[in-house]
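Asks: Predicted model, plus sequence, below.
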Amino acid sequence: MTMTAQGLICVSVASEDKHHILSAVTPVLPLVDVVEIRLDGMRDPQCGQCIAALDKPVLATNRPAWEGGQWTGSEEERVNLLCAALRWGARYVDVELATASELQAQIIQEAHRHQAKVIVSSHDFDGTPDAAQLHATLQQMMASGADIGKIVTTAVSAAEVLRVLALQQDALAHDFPLCAFAMGRAGTISRFATLFLGGFMTYAALSEAQATAPGQLTVDNLHRLLSLLDHRP
């Protein structure tokens, strides 16, 4: 696997068509550990064949509009699609911390039935909360039954980026796998740094035009940075 220090590399793909997903992802499969399929970006999210065809673990995400995604249907339908993805072979599933607790529990139960892992996530597109709020979010994730947490904010300063990355210290103390980094131009470095600071996973794009979040590095650029670091004297 392309595991660097502790962190995994996940390529995030949002496409309307499962055939486009496969053709786009295939060239970068040797460079990544996980493929995130954004069900909320698909015209027909019945992607069982797509999951089966990928020679890497799949993370299924169905991001609602209220947390920056494209899903506008009912919460029950959204969660049912995530549960279906687990039955189709997804090894990870993402569910938002703000999802109703009974629906969270449904996904966690289904995931563990299929020996898959649940990422409970929180995304702030408006800014970076103070340290107390961030740590409260982390505590909620650890109490939720999540296998992995994901806390992503939007940063405009170095201080905000450092505040998010500092969450890794608390997560490591509790032996809780956590993805923690920041969106936006200021946060781009955190997407790389988290790989070496105990972060469970970072997310990369197929290309700049296909980025699924602000400040997301491409798979190629992320590997260029890794290559430079590997060749230090």
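Replies: Received, thanks. The structure presented is a predicted model; accordingly, all values stated were derived computationally and were not measured.

Asks: CA atoms for contacts and neighbours, from now on please.
Replies: Will do.

Asks: Show the contacting residues for Leu217.
Replies: Contacts for Leu217 (Cα atoms under 8 Å, 6 or more residues apart in numbering) come out as 188, 191, 203-205, 208, 211.

Asks: Repeat the analysis, applying 10 Å as the threshold.
Replies: Contacts for Leu217 (Cα atoms under 10 Å, 6 or more residues apart in numbering) come out as 11, 188-189, 191-192, 202-208, 211, 223.

Asks: Going by neighbour count, which of those comes out on top?
Replies: Comparing these on neighbour count, Ala204 comes out first with 29 neighbours (neighbours: other Cα atoms under 10 Å).

Asks: and that residue, what element?
Replies: Secondary-structure assignment from DSSP states H and E places Ala204 in strand 201-205.

Asks: Likewise for Phe176?
Replies: If you go by DSSP H and E, Phe176 is not part of any helix or strand.

Asks: Spatially central, which residue of this structure would that be?
Replies: The structure's the chain has its C-alpha centroid closest to Tyr203; by Cα atoms, centre = their mean the separation is 6.0 Å.

Asks: The structure to be compared is supplied as follows:
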Amino acid sequence: MPDHGTVVPSILEPDRAGAEARIRMLPRRCALAEIRADLLSVDDLRRVVSSCRRKTIVTARRKQDGGAFTGTETERRELLLAGLHAGADYVDLEIDSSMAAEKPVPPERLILSWHGESGDTNSLQAMLARMISLGAALYKLVPHASQVGDLSPIRSFLKDIDPGGPAVICFASGSRGALSRILAPSWGSRWTIGFPPGARETAKGQFPVSDLLEIYDVDSIGKETRLFGLLGSDIQGSPSPSMHNAALRSLGIDARYLPMETDRFQDLNLLADPAGPVGAAGFGVTMPFKEDAAGLSCELDRSGRVAGAVNTLVPSGNGWKGHNTDAMAIRRLVDSLLPPGKRRVLIHGAGGTARTAAAVFRAAGDTVTMIGRSWNRVRQAAGELGVASTPDWPEPGAMDILVNATPEGAAGEPWPDHRPLPGELVLDAPYGARETDLVLKAGKCGLAVLSGRDLILAQAVEQFRLLTGLQAPEKVMADALERWFDRDPA
């Protein structure tokens, strides 16, 4: 069959104007577009398809299948056949639909699809055999992934397919299956699906097509491509892959830094296994696994050992060496603005970043106090780190440095007025598209300010060096970070 590229945007809009606007915004490399007609009228779909200069797929996902189409099967048949007769190249039908059984769509213009629960390689092969018996141009299988382990059967299934055989699209749905949407083309899937610029995902786990093409460059991932992972439980909003992949590309390194989302830290073993779905060569680690990563490490750098938390794992013998690049970043950033020693530091929080900051400032000879909403947790962390703790915010003038190591402020909430600002410097760890209220208030007061953006860039530069053994191109990473924040929000 013709090659339409490996990244297909899925467009779900309520009317013709919205759909046509999305099509106009598509990257040139997207030669094929899926028009989700769930909310379109027959006339709107005809007009969208006939005016589209790209190859098109039309489909309408029923409510029971996770879509938005609420009409009857007769109405859906009328809608999809209208799209076909208007010039759509393919119609996507679920294998269990009445239309698939009635075969009103010529096989050469039919995509048979199946969405279901995860299974083993044999179950995927059995479903493909059933699809092939009905006949179609392409066969799309999308099992739901509830955990990272559900990706292994997909990789094995795709690896076994003859490149000259049936045209198969296969990746996992769900946030735990997101990684497969990046890697599926390298495993043998004809394409992967994302959402267009400025839109929202049409299925859980999708990436913007611009990310698939530019940040991850999925077309160029091959058998020799080294893979690094960012391990965490909620990482789709992290700019780290954008920074690392820009740096790798600028140095001509055939490698990718990929989001590997899971709620089970032990999945790291599967992700690192050369026989597993990824074979990761190293990891960045984020919430909530920084302390777990320290516990796993057979060797720790000094900051990781003191803080009991690391955010970088690199292979070391038969295990992992844990590094805390947050500590390296905090030390470098703060010391450049305020010389160490005898600084009075208040740290808000008791998690991995707070513990790291406390360890850094204590090692520098500063006076450190921890505070937070969970008093018992704060007191325990402070005791383990050998610093003071308090349940009450101090009087104005009682601190030189304030570190906010909680998510507070990331969603735009105001910094409470009853909490005094420090005398010299604010380090606010949360980051987002806009500056936090704490950063803005500190700047207006003439204080030295370090934002979450400053911190995430500085730690990424150190992490890149540890993962690759090369000096990071900091300007390239800074530019990638700014592009990531400046892109059009969905």
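Replies: Received, thanks. Small disclaimer: the values here were computed from a predicted structure and weren't measured.

Asks: circling back to that earlier point, present the contacts of Leu217 of the first structure as CSV; the columns should include distance to Ala100 of the first structure.
Replies: Putting the contacts of Leu217 of the first structure into CSV (distance: Cα to Cα, whole Å) gives the following:
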residue, distance to Ala100 of the first structure
Val11, 27
Thr188, 31
Ile189, 33
Arg191, 29
Phe192, 32
Thr202, 26
Tyr203, 25
Ala204, 28
Ala205, 29
Leu206, 32
Ser207, 34
Glu208, 33
Ala211, 28
His223, 37
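
Asks: which one among these gets closest to Asp175 of the first structure?
Replies: The shortest separation between Asp175 of the first structure and any of the contacts of Leu217 of the first structure is 18.0 Å, and it belongs to Thr202 (by Cα to Cα).

Asks: For the equivalent of that closest one over in the second structure, which non-adjacent residue is spatially closest?
Replies: Using TM-score structural alignment as the criterion, Thr202 of the first structure maps onto Thr192 of the second structure. Take Thr192 of the second structure and drop its neighbours on the chain: the residue closest to it by Cα to Cα, 6 or more residues apart in numbering is Val7, 5.2 Å away.

Asks: The one you found matches what in the first structure?
Replies: Following TM-score structural alignment, the counterpart assigned to Val7 of the second structure within the first structure is Ile9.

Asks: Who are the contact partners of that match?
Replies: Contacts of Ile9 of the first structure (Cα under 10 Å, 6+ apart): 1-3, 31-35, 191-192, 195, 200-204, 219, 222-223.

Asks: If we use 7 Å, what do you get?
Replies: Neighbour list for Ile9 of the first structure: 32-34, 201-203 [criterion: Cα atoms under 7 Å, 6 or more residues apart in numbering].

Asks: Assign it to helix, strand or coil.
Replies: Of the three states, Ile9 of the first structure takes strand under DSSP: H, G, I helix; E, B strand; the rest coil.

Asks: okay but the residue nearest to the centre of the first structure is in contact with Leu8, surely?
Replies: No: contact between Tyr203 of the first structure and Leu8 fails when scored by Cα atoms under 7 Å: they sit 8.6 Å apart.

Asks: how many neighbours does whichever residue in the first structure pairs up with Ser97 of the second structure have?
Replies: Taking TM-score structural alignment as the alignment basis, one finds that Ser97 of the second structure is matched in the first structure by Thr99. As a burial measure, Thr99 of the first structure scores 15 neighbours (other Cα under 10 Å).

Asks: can you tell me the distance between the two ends of stretch 29-41 of the second structure?
Replies: 28 Å (Cα to Cα, to the nearest Å).

Asks: correction: stretch 66-81 of the first structure
Replies: According to Cα to Cα, stretch 66-81 of the first structure extends 17 Å from its N-terminal end residue to its C-terminal end residue.

Asks: can you check stretch 83-101 of the first structure too?
Replies: Start-to-end span of stretch 83-101 of the first structure (Cα to Cα) is 15 Å.

Asks: quick one: it to chain centroid distance?
Replies: Counting by Cα atoms, centre = their mean, to the nearest Å, stretch 83-101 of the first structure is centred 12 Å from the centre of its parent chain.

Asks: same check, this time on stretch 141-159 of the second structure
Replies: The chain centre lies 18 Å from the centre of stretch 141-159 of the second structure; the measure is Cα atoms, centre = their mean.

Asks: That stretch maps to which residues in the first structure?
Replies: Alignment note (TM-score structural alignment): stretch 141-159 of the second structure is matched to residues 151-169 of the first structure.

Asks: Give me the contacts around the matching stretch.
Replies: Judged by Cα under 7 Å, 6+ apart, the contacts made with stretch 151-169 of the first structure from elsewhere in the structure are 121-128, 131, 135, 178-184, 186-187, 190, 194, 197-199.

Asks: Which of the residues you listed fall in strands?
Replies: Mapping the contacts of stretch 151-169 of the first structure onto strands (DSSP state E) picks out 121-123, 178-183.
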